[in-house]
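Trainee: got a sequence here, can you model it:
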Amino acid sequence: MTFWPTDADPGHLEQTLARLSPRWTTWTLLTLQRHDHLRLSELGRALPWISGTALSQQMPRLQHHGLVDRTGRGQYQVTDTARQLAPVYQALSAWESTRFPTDQPTAKAERIETALARLRPRDTTTVLHFLAQHPRTSFTELQQRIGRPGSAYARLQRMQTDALLTRTGHGQYELTETGAALGPVYEALNTWSANRTTAAAPVHITAPIVQETVSARATAALRRTTTAAQGLFSHAPTPESAVPAAWTSASRPLRTR
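Mentor: I've put the predicted structure just below:
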């Protein structure tokens, strides 16, 4: 079986995923990192499929989690903590593209967000971590791990739909190859979380994140340029295009999970 960080705390890993997995977090952080620093309006032009309202509501959350700083000039930039996410993003992108291949060109940032969306639901990491240590487990045992009897079946069913686990003929659950292959992802998450050096700033968030329709995002995404320099984390020469080609070449945000 693929190596799994057995010493990791699944509850802590779920909290880490909760910070990284909200929609558009990856797109925002990678765009800010590439451009060094941007005003909110400039960030909006670089990511035209995200509404200005959604971006303005997202930035305080990213500040609160120590991923983004706001300069005295009203510009945003990623923190050192966010820059250290490179191994996590590489592991997520590799897992998603290998385990869920598609004929459509898909941006790396979008693959990362889709992978995070598969792992985001509550108790997913707890169940996967337990199955990694106990290869075949009954529904009753997993139900006890989840601790919410009424939702256990639905949660396990969703993980089966995402091909993370399967149910054997004896009514037991086990990891699929896709689920087992998450070892490097969780190892990277565990390492990043342990090495976080930027403290979260106390920011009061007053408004919920706006949910946008897929069609509106897709229409805007189709209008963007794809002539930027290659490289997921590289800095492009001037003049720069709105969005890095390595993330977005011939691709667009596909869906919201």
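Trainee: from now on I want contacts and neighbour counts done on CA atoms only, so please keep to that.
Mentor: OK.
Trainee: tally of neighbours for the residue nearest to residue 62 when sequence neighbours are not counted?
Mentor: Excluding the flanking residues, the one nearest residue 62 by C-alpha to C-alpha, 6 or more residues apart in numbering is residue 68, at 5.5 Å. The number of residues packed near residue 68 is 26, by other C-alpha atoms under 10 Å.
Trainee: tell me the buried residues in stretch 64-74?
Mentor: 64-70 (16 or more other C-alpha atoms under 10 Å).
Trainee: which two among those residues are spaced furthest apart?
Mentor: 65 and 70 (12.9 Å; C-alpha to C-alpha).
Trainee: mutual contacts of those two, please.
Mentor: Shared contacts of residue 65 and residue 70 (C-alpha atoms under 8 Å, 6 or more residues apart in numbering): none.
Trainee: could I get the buried residues of stretch 64-74 as TSV with secondary structure and distance to residue 123?
Mentor: Formatted as TSV, those follow (DSSP: H, G, I helix; E, B strand; the rest coil; distance: C-alpha to C-alpha, whole Å):
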residue	secondary structure	distance to residue 123
64	helix	24
65	coil	21
66	coil	24
67	coil	24
68	strand	27
69	strand	31
70	strand	33
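Trainee: distance to residue 196 added to those residues, as JSON lines?
Mentor: Output for the buried residues of stretch 64-74, formatted as JSON lines (distance: C-alpha to C-alpha, whole Å):
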{"residue": "64", "distance to residue 196": "14"}
{"residue": "65", "distance to residue 196": "10"}
{"residue": "66", "distance to residue 196": "9"}
{"residue": "67", "distance to residue 196": "10"}
{"residue": "68", "distance to residue 196": "13"}
{"residue": "69", "distance to residue 196": "15"}
{"residue": "70", "distance to residue 196": "19"}
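Trainee: structure for this one too, so we can compare:
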Amino acid sequence: MNPHDQLAEPTPAMTTADAARVENALRQLAPKWTTHFVHTIAKYGPELRVRDVAHHHPAINQPYVSKRLAAMADARLVNRDATFDRWAPYRLSSGARTLGPLYRAVAQWSSEHLDRPPQGRSDRIEDALRRLHLVDTTEVVRLLSEHGSMRVGHLGERIGVSEQLIATRLNHMQADGLVARTGSRHGAPYILTDAGRALAPVYAAVQQWDHRHSAAPAVRMPAAARTLATGADTARTAAALRRSPAPTGLFSHAPATQPRVPAAVTAASRPSHGR
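Mentor: Predicted structure coming up:
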């Protein structure tokens, strides 16, 4: 048998610690203009000064561009040598240069599963990352993927937050098209929408990128203390990421049976475009 015809080994199901790592990585990539600036430096670089980046984005002023690039440097997405030149140009880190597979997975998920996403590729990616990076979103998706449906109180117990807090987060996820309630009565369980169930390739791409560019252990931390700890990037890991397709079996456990949701309820859970 041709080895290429053999089925790939199933990807282990995502754990709570994995969900925390994914969430931390998404939080570094989600701030507005981050994707735009990565694409701008990649297209017009390899190095650009603040004023050069601002030139390509006339809708925002130069001080704001400088502030966002400094935040991106703290996240190790860009770097510069400003020891002798405070106007030194920024260049993409090796981690940022390997964001292509992650961005492609996010853009494809957005195009296929979100209701009327923005048309521009960078805008579409940033819109999707905005929906996915909020605290505990990844863990909610993981739990609903595993259990099929769960009530607010049960989700709060499993995640370790109050019922009121998790209810607020679920409202955001419902507005963003990731979850839906199975009925209109108070306490009705939540399930994943089609968009939520299709997130496995996105999370796999985030994990692959993070594992190659972060030295942080996969440990779940309190929400207030969650940060992304990144380590030194290498050419070898960057090349490996380019060669490795993102697996689609992240939720490798047997899919839980999904309750039927009335059409009116599903329609109400579509993404909000005003936020």
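Trainee: still on that earlier bit, any idea how far residue 38 of structure 1 is from the residue nearest to residue 62 of structure 1?
Mentor: 11 Å (C-alpha to C-alpha, to the nearest Å).
Trainee: what touches both of those two?
Mentor: 76-77.
Trainee: between the buried residues of stretch 64-74 of structure 1, which sits nearest residue 119 of structure 1?
Mentor: residue 65 (18.8 Å).
Trainee: what's that closest one aligned with over in structure 2?
Mentor: Alignment note: residue 65 of structure 1 maps to residue 75 in structure 2; criterion TM-score structural alignment.
Trainee: just residue 124 of structure 1 next, same as before
Mentor: Checking with TM-score structural alignment, residue 124 of structure 1 has residue 137 as its match.
Trainee: separation between its match and residue 176 of structure 2?
Mentor: On the measure of C-alpha to C-alpha, residue 137 of structure 2 and residue 176 of structure 2 end up 11 Å apart.
Trainee: these two - which one has more neighbours?
Mentor: residue 176 (24 against 20).
Trainee: structure 1: which residue goes with that one?
Mentor: Looks like residue 176 of structure 2 aligns to residue 162 there (TM-score structural alignment).
Trainee: ok, now residue 58 of structure 2?
Mentor: Matched by TM-score structural alignment, residue 58 of structure 2 corresponds to residue 48 in structure 1.
Trainee: hmm, residue 220 and that match touching each other?
Mentor: Yes - judged on C-alpha atoms under 8 Å, residue 48 of structure 1 makes contact with residue 220 at a distance of 5.9 Å.
Trainee: who's more crowded, these two?
Mentor: Taking other C-alpha under 10 Å, residue 48 of structure 1 and residue 220 do not tie; residue 48 has more neighbours (21 against 15).
Trainee: so the more buried one, which of the three states?
Mentor: Secondary structure, DSSP: H, G, I helix; E, B strand; the rest coil: residue 48 of structure 1 is coil.
Trainee: separation between it and residue 218 of structure 1?
Mentor: For residue 48 of structure 1 relative to residue 218 of structure 1 (C-alpha to C-alpha), the value is 10 Å.
Trainee: against residue 183 of structure 2, how distant is residue 149 of structure 2?
Mentor: From residue 149 of structure 2 to residue 183 of structure 2 the distance is 12 Å (C-alpha to C-alpha).
Trainee: try residue 268 of structure 2
Mentor: The value you get for residue 268 of structure 2 to residue 183 of structure 2, if C-alpha to C-alpha is used, is 11 Å.
Trainee: what count of nearby residues applies to residue 155 of structure 2?
Mentor: Residue 155 of structure 2: 23 neighbours (other C-alpha under 10 Å).
Trainee: tell me the counterpart of it in structure 1.
Mentor: By TM-score structural alignment, residue 155 of structure 2 lines up with residue 142.
Trainee: what of residue 166 of structure 2?
Mentor: Counting by TM-score structural alignment, residue 166 of structure 2 corresponds to residue 152 in structure 1.
Trainee: residue contacts, that match?
Mentor: By C-alpha under 8 Å, 6+ apart, the neighbours of residue 152 of structure 1 are 142-143, 146.
Trainee: that one: which element?
Mentor: helix 149-161 (DSSP states H and E).
Trainee: how much does that helix stray from structure 2?
Mentor: Its aligned residues in structure 2 lie a mean 1.5 Å from helix 149-161 of structure 1 after superposition (mean C-alpha distance after the TM-score superposition for structure 1).
Trainee: and that helix, which residues are buried?
Mentor: 152, 155-156, 159-160.
Trainee: picking up where we left off before, more neighbours, residue 268 and residue 183 of structure 2?
Mentor: Between residue 268 of structure 2 and residue 183, residue 183 has the larger neighbour count (other C-alpha under 10 Å), namely 17 against 14.
Trainee: part of a helix, is the more buried one?
Mentor: No - assessed with three-state DSSP, residue 183 of structure 2 is coil; it does not lie in a helix.
Trainee: how close does it sit to residue 267 of structure 2?
Mentor: Applying C-alpha to C-alpha to residue 183 of structure 2 and residue 267 of structure 2 gives a distance of 12 Å.
Trainee: return the residues in contact with residue 200 of structure 1.
Mentor: Contacts of residue 200 of structure 1 by C-alpha under 8 Å, 6+ apart are 63-66.
Trainee: and residue 159 of structure 1, by the same measure?
Mentor: 124, 165.
Trainee: rerun that using 7 Å as the cut-off
Mentor: Residue 159 of structure 1 is in contact with residue 165, counting by C-alpha atoms under 7 Å, 6 or more residues apart in numbering.
Trainee: picking that back up, thinking the residue nearest to residue 62 of structure 1 is in contact with residue 81, fair?
Mentor: No - using C-alpha atoms under 7 Å as the test, residue 68 of structure 1 is too far from residue 81 to be in contact (8.8 Å).
Trainee: that concludes my questions; thank you for your assistance.
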